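Enquirer: pasting the structure only:
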């Protein structure tokens, strides 16, 4: 967890927007493209990873593996979302547990 020295209000606002559904993530990407902000980019990468896991869980795990497994994974993803959102609110670049490092690596071009 890194404390970002100077998080601009615009960067923080765009990072918050990224946590508001997948559409919010897309809006944050568009807003961040005009004026790159490393804090916003960090949280966009975290949220893209969580969104993709959520979609994967909804389409595959819940439908083809087990409804109970899908529900448990959904609760876990909600907890990870809360951890990420709390990081935004505190102005921290806090990676979500387990996969946060991978999200940063996989989506480093964002």
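Expert: In hand now; what should we look at? Every value quoted in this text rests on a predicted model; they were computed, and no experiment measured them.

Enquirer: For the rest of this, base every contact and every neighbour count on C-alpha atoms.
Expert: OK.

Enquirer: can you give me the helices in the protein?
Expert: 9-18, 21-34, 38-56, 67-90, 100-106 (DSSP state H).

Enquirer: and the residue nearest the centre of the chain, how far is that from residue 96?
Expert: Residue closest to the average C-alpha location in the chain (C-alpha atoms, centre = their mean): residue 47, at 1.6 Å. Using C-alpha to C-alpha, to the nearest Å, residue 47 is found at 9 Å from residue 96.

Enquirer: would a markdown table of the helices of the chain with distance to residue 3 be doable?
Expert: Shown next, in a markdown table, are these (distance: least, C-alpha to C-alpha, whole Å):
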| stretch | distance to residue 3 |
| --- | --- |
| helix 9-18 | 13 |
| helix 21-34 | 20 |
| helix 38-56 | 10 |
| helix 67-90 | 9 |
| helix 100-106 | 16 |
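
Enquirer: Okay, one more to line up with it:
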């Protein structure tokens, strides 16, 4: 991928990791431009936020029903992955995120 494509897409790729709203903004803005760099990071970000929602539901149920509130610390995992993805986007890298990066390919 050429540097021009990466530099044009850095901002939207970075925005895609800033909550689900940022993901939606990046998706809408990129729907016209079809930047491959942004498309890659939108896909990675989508995985992060699906994981966040799933973990929130599952760990919330476990914590309430079994009294294992300490498991709720795992809800920070998607935020860590989002920061990793944002750093990759800022640095112009197309690296898949650990654990979830290849899901759904």
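Expert: Arrived safely. Keep in mind the model is a prediction, meaning the values are calculated, not measured.

Enquirer: which residues are in contact with both of residue 47 and residue 96 of structure 1?
Expert: Residues touching both residue 47 of structure 1 and residue 96 (C-alpha atoms under 8 Å, 6 or more residues apart in numbering) are residue 81.

Enquirer: Give me the contacts around stretch 39-51 of structure 2.
Expert: Applying C-alpha under 8 Å, 6+ apart, the contact partners of stretch 39-51 of structure 2 are 13-14, 16-17, 19-20, 23, 26-27, 30, 78-79, 81-82, 85, 89, 94, 96-97, 100-101, 103.

Enquirer: Just the buried subset of those residues, please.
Expert: The neighbour count (16 or more other C-alpha atoms under 10 Å) marks 13-14, 16-17, 20, 23, 26-27, 30, 78-79, 81-82, 85, 89, 94, 96-97, 101 as buried among the contacts of stretch 39-51 of structure 2.

Enquirer: Residue 38 of structure 2 contacts residue 9, correct?
Expert: Yes: at 5.4 Å, residue 38 of structure 2 counts as touching residue 9 under the criterion of C-alpha atoms under 8 Å.

Enquirer: The two: which is more packed in?
Expert: Neighbour count, other C-alpha atoms under 10 Å: between residue 38 of structure 2 and residue 9, residue 38 has more, with 28 against 24.

Enquirer: Which position in structure 1 pairs with the more buried one?
Expert: Matched to structure 1 by TM-score structural alignment, residue 38 of structure 2 sits across from residue 40.
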